[in-house]
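Engineer: what follows is a predicted structure for the sequence shown.
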Amino acid sequence: MSDKDSTPSVAILYIATGRYTVFWEYFYQSAENFLLPDCDKHYILFTDNTELLSQQGHYSNVTMIEQEALEWPYITLMRYEIFLKSSNLFTGCDYTFFFNGNTEFLAYIYKDDLLPLKRQENLTFYLQPHIFHKRRDKFPYERNIESKAYIPYGKGSFYFAGGIVGGNTKNFLDMCDILNKNAKIDLENNIIAKWHDESHLNKFALDRDDIKVLPPYFTKGENEYWKNTSKLMFSDKTHYRFGGHAYLRSETNEKITPSEWKKNNAKPRRRFTYRFKQYFKSLFFR
């Protein structure tokens, strides 16, 4: 644990199982270049990839944990259980953050940008980059009243995505415990929330006032080229350089071809209204 005035220590949690290991080097190299240069970072990599596991000594700041590749959607729904099982590895860190597999850092992110440093802040979440401009009744919350992730219409101020979740380590672990318990209760009742762990995350965040909300353009999807100030990008999982989304999830053994990808992702018309609504809404977050 760091002293108050010393350099913060940050645990970086990352899951790379199955074919998602293709993203690891993109993530690690960009994180080393841009992520929290003013902090002491240590990565905890959960993977089933034997080649990666054999390279443990290659990385001085990475601890590797063997983790089986759970079937979709359990690898995302049960991620908080995965973290809790290895929590002894990062309880000594000041902060802990999880980043999605397809995360790539584009610009320097300092502690003031990311960490919940203000007195009332304990956690850091980010807005889903494609829908933050919508009215709350259009947010894709879980609407099944039987689910522990249920949010009624008329409630909620933000829709948070699950690709970046972090905060003070104690608060992060408390959150993991709650989300894991709620996901398991749902499973016992044969319920899987609409957006899995993300649905439970949004229920957890409801009416809380201790969350640092990252600005709307902090993140972007790979194809949101107009968001040129974003510090972090989520790579396009459908892209042929990764084999395509179905290939990544092992739903097929056939990689998508460049021609197939281009056919499916022909450059759309400029959606001026969509971009204007996002820009206008973003002004209220400054």
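Structural biologist: Structure's in. What do you need?

Engineer: make it CA atoms for all contacts and neighbour counts henceforth
Structural biologist: Will do.

Engineer: ranges for the helices of the stretch 1-150 of the chain?
Structural biologist: 24-34, 50-53, 74-77, 79-85, 111-114 (DSSP state H, counting those that start in this stretch).

Engineer: and Asp186, which of those is closest to it?
Structural biologist: Closest to Asp186 of the helices of the stretch 1-150 of the chain is helix 74-77 (C-alpha to C-alpha; 10.8 Å).

Engineer: ok, residues contacting that closest one?
Structural biologist: With C-alpha atoms under 8 Å, 6 or more residues apart in numbering as the test, helix 74-77 has contacts from 69, 183, 196-197.

Engineer: from those, which two are the most distant?
Structural biologist: Maximum distance among those (C-alpha to C-alpha): 18.4 Å, for Ala69 and Ala183.

Engineer: which one's more surrounded, those two?
Structural biologist: Ala183 (24 against 18; other C-alpha atoms under 10 Å).

Engineer: which element is the more buried one on?
Structural biologist: Counting by DSSP states H and E, the element that carries Ala183 is helix 169-188.

Engineer: tell me the first helix or strand C-terminal of that helix.
Structural biologist: Defined by DSSP H and E, the subsequent element after helix 169-188 is helix 196-205.

Engineer: quick one: that next one to helix 169-188, angle?
Structural biologist: Counting by axes from the mean of the first three to the mean of the last three C-alpha atoms, to 10 degrees, helix 196-205 lies at 120 degrees to helix 169-188.

Engineer: how about helix 196-205: buried residues?
Structural biologist: 196-205 (16 or more other C-alpha atoms under 10 Å).

Engineer: try stretch 228-241
Structural biologist: Neighbour-count burial for stretch 228-241 flags 230-240 (criterion: 16+ other C-alpha under 10 Å).

Engineer: would you turn these into JSON lines with distance to Arg249?
Structural biologist: Formatted as JSON lines, these follow (distance: C-alpha to C-alpha, whole Å):
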{"residue": "Ser230", "distance to Arg249": "27"}
{"residue": "Lys231", "distance to Arg249": "27"}
{"residue": "Leu232", "distance to Arg249": "23"}
{"residue": "Met233", "distance to Arg249": "20"}
{"residue": "Phe234", "distance to Arg249": "17"}
{"residue": "Ser235", "distance to Arg249": "15"}
{"residue": "Asp236", "distance to Arg249": "14"}
{"residue": "Lys237", "distance to Arg249": "10"}
{"residue": "Thr238", "distance to Arg249": "11"}
{"residue": "His239", "distance to Arg249": "13"}
{"residue": "Tyr240", "distance to Arg249": "14"}
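
Engineer: also this one, for the comparison:
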Amino acid sequence: MTTARRIRGVTKETRWPWGAVRDPKHLFLEQSRIRLQPPMSPMPGDAPGRTDVQTITSWSVPVVWEGTFDPVLLDSLYQAKNLTIAATVFAVGKYIRFLKKFLETMEQHFFTGFNVHVFVFTDQPNKVPQVKMASGRQNNQFCHQPKTRQPPMLPMPGDAPGRTDVQTMTSWSVPVVWEGTFDPVLLDSLYQAKNLTIAATVFAVGKYIRFLKKFLETMEQHFFTGFNVHVFVFTDQPNEVPKVKMASGRQRTVKTVPTLNRWQDISASRMLLVLTLIEEELRDYADFIFCLDVDSEFHGRWGTESLGDLVGVLHPGYYKSDRSGFPYERRPISKAYMAPEEGDFYYCGGAFGGNLQEVERFCQTCSINFWDDRIKGIEAAWQEESHLNRYMWINKPSKVLSPEYLWQDFLARNPEIHLIRFSGIVKNYAEIRPNV
């Protein structure tokens, strides 16, 4: 696999293996690159043994009690590996009073004879006691403060000129963005000083490739104009990707993926591919990412007013509905399950985004939950959209975008929709999907 380098204005192609999507364990481990290092030495038997307690789990791993291991033998096996053991402890507020005894007894009993690095997180670094540590052992202090998100978010500059006909604030006090609730000139001027890069992903697989040209052309006209934008096109037909002229500071990378026979598999695998993209390519330079459906077109500005840590878009079909009418996954066996009393809004799966850290966490969680369902032989009602709604119920978005940001062309335009920015086009699903 080759990875992209940031060369402005150049279209590049990267070939990615999609993997065997029907083997969830293999796919998740491969995409997430999970490794257990160093390899574990086996427990050296029950020595001298215990019969009065459970010493093995139902999945055949040891339950460790005094009398079930030989400490001298075990230490000799691991000391040859020159291991370093890290430990964390939080001593915040009045809990600082317990730290001295903790560190003193830790020095006497915790992995004695091994390299140990203790990290003390505290709001009172001057009160951390000085405890003598043996050779190969150390501690560091960290001032415990609320985590700063990167890049820091600028506040919405008020309701300018304001809206009274729609909900502009959620129950957890974050903005719902509508036309007329922000000053685009002021917002852009604030963010342009930060030299941001916005990444965007779009999947054009199978017959969906026909929608890509219009998507890219209208995106160039309306999506974060005047900012650095890097569009990643995932497709099984790289030679069919249209050549669309891009402005300075904007670029496109094509990533090749295999054809799949079920649109549900294409939808589900998107989360894993976005996760891998963030981990392997975007960390070093991108600030935000948006994941968008290809069978859509831009009609108006989509810009800095949409930036947030985690951003959801209200579904145009349900933004006026009561929670009881939302098409959540209702089977308790599914990881996407929503109880009747749960839910704030119904978000669409065709557009979501945020900063890299939050979108990475979101994609990872939804991927795990999807494959957990697959192992149980079930599929959530609306695949990734169902898992997205479950996630955003538990992890509230820091910004909610109105249905202006993903309308549906077959819907009549309601009076409160002053501007349609992005919309899904009318299409025949039976004709374009590999299965219905």
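Structural biologist: All right, it came through fine. Not measured: the values here are computed from a predicted model.

Engineer: that older thread, show me the contact partners of the helix holding Ala183 of the first structure.
Structural biologist: Outside helix 169-188 of the first structure, the residues that reach it (C-alpha under 8 Å, 6+ apart) are 77-78, 80-81, 83-84, 87, 90-91, 93-96, 122-123, 147-149, 166, 192-193, 197, 200-201, 204.

Engineer: separation between Met233 of the first structure and Leu214 of the first structure?
Structural biologist: Going from Met233 of the first structure to Leu214 of the first structure by C-alpha to C-alpha, to the nearest Å gives 14 Å.

Engineer: re the thing from before, between the contacts of helix 74-77 of the first structure, which sits nearest Phe34 of the first structure?
Structural biologist: Asp197 (27.1 Å).

Engineer: quick one: residues contacting whatever residue of the second structure lines up with the closest one.
Structural biologist: Matched to the second structure by TM-score structural alignment, Asp197 of the first structure sits across from Glu384. Each residue near Glu384 of the second structure by C-alpha under 8 Å, 6+ apart is listed here: 267-268, 349, 366, 370.

Engineer: then Cys39 of the first structure?
Structural biologist: Counting by C-alpha under 8 Å, 6+ apart, Cys39 of the first structure has contacts 7-10, 111.

Engineer: which position in the second structure pairs with it?
Structural biologist: Checking TM-score structural alignment: Cys39 of the first structure goes with Phe227.

Engineer: try Phe234 of the first structure
Structural biologist: Checking TM-score structural alignment: Phe234 of the first structure goes with Gly424.

Engineer: isn't its match right up against Tyr405?
Structural biologist: No. Gly424 of the second structure is not in contact with Tyr405 according to C-alpha atoms under 8 Å; the separation is 10.0 Å.

Engineer: just curious, which of the buried residues of stretch 228-241 of the first structure is nearest to Phe280 of the first structure?
Structural biologist: Relative to Phe280 of the first structure, the closest of these is Ser230; by C-alpha to C-alpha it sits at 16.5 Å.

Engineer: apart from its chain neighbours, what residue comes closest to that closest one?
Structural biologist: Leaving aside its chain neighbours, Ser230 of the first structure sits nearest to Phe218 (4.7 Å; criterion: C-alpha to C-alpha, 6 or more residues apart in numbering).

Engineer: can I get the contacts of helix 74-77 of the first structure in a markdown table with distance to Leu173 of the first structure?
Structural biologist: Compiled in a markdown table, the contacts of helix 74-77 of the first structure are given as follows (distance: C-alpha to C-alpha, whole Å):
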| residue | distance to Leu173 of the first structure |
| --- | --- |
| Ala69 | 22 |
| Ala183 | 15 |
| His196 | 19 |
| Asp197 | 15 |
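
Engineer: quick one: the corresponding residue of the second structure for Leu187 of the first structure from Gln383 of the second structure, how far?
Structural biologist: In the second structure, Leu187 of the first structure lines up with Arg374, judged by TM-score structural alignment. Per C-alpha to C-alpha, Arg374 of the second structure is found 11 Å from Gln383 of the second structure.

Engineer: check Val231 of the second structure too.
Structural biologist: In terms of C-alpha to C-alpha, Val231 of the second structure sits 24 Å off from Gln383 of the second structure.

Engineer: among the contacts of Glu384 of the second structure, which pair sits farthest apart?
Structural biologist: Longest span within those, C-alpha to C-alpha: Gly349 and Phe370, 14.1 Å.

Engineer: one step back: burial of the match of Leu187 of the first structure, as a residue count?
Structural biologist: Arg374 of the second structure, neighbours per other C-alpha under 10 Å, totals 16.

Engineer: how near is Arg283 of the second structure to Val202 of the second structure?
Structural biologist: Taking C-alpha to C-alpha, one finds Arg283 of the second structure at 19 Å from Val202 of the second structure.

Engineer: who has more neighbours out of these two?
Structural biologist: Neighbours per residue (other C-alpha under 10 Å) separate Arg283 of the second structure from Val202, with Val202 holding more: 24 against 12.

Engineer: now check that one against the first structure: what is it aligned to?
Structural biologist: So Val202 of the second structure corresponds to Tyr14, using TM-score structural alignment.

Engineer: isn't its match right up against Thr103?
Structural biologist: No. With contacts counted by C-alpha under 8 Å, Tyr14 of the first structure stays clear of Thr103, the gap being 9.8 Å.

Engineer: which residues touch the closest residue to Phe203 of the second structure other than its chain neighbours?
Structural biologist: Spatial nearest neighbour of Phe203 of the second structure, chain neighbours left out: Phe234 (4.7 Å); criterion: C-alpha to C-alpha, 6+ apart. When contacts are counted by C-alpha under 8 Å, 6+ apart, Phe234 of the second structure touches 201-205, 254-257.

Engineer: Thr7 of the first structure now?
Structural biologist: Per C-alpha under 8 Å, 6+ apart, neighbours of Thr7 of the first structure: 38-40.

Engineer: the stretch 201-350 of the second structure: strands as residue ranges?
Structural biologist: Along the stretch 201-350 of the second structure, the segments classed as strands by DSSP state E, counting those that start in this stretch run 228-235, 250-256, 288-292, 296-298, 310-314, 347-355.
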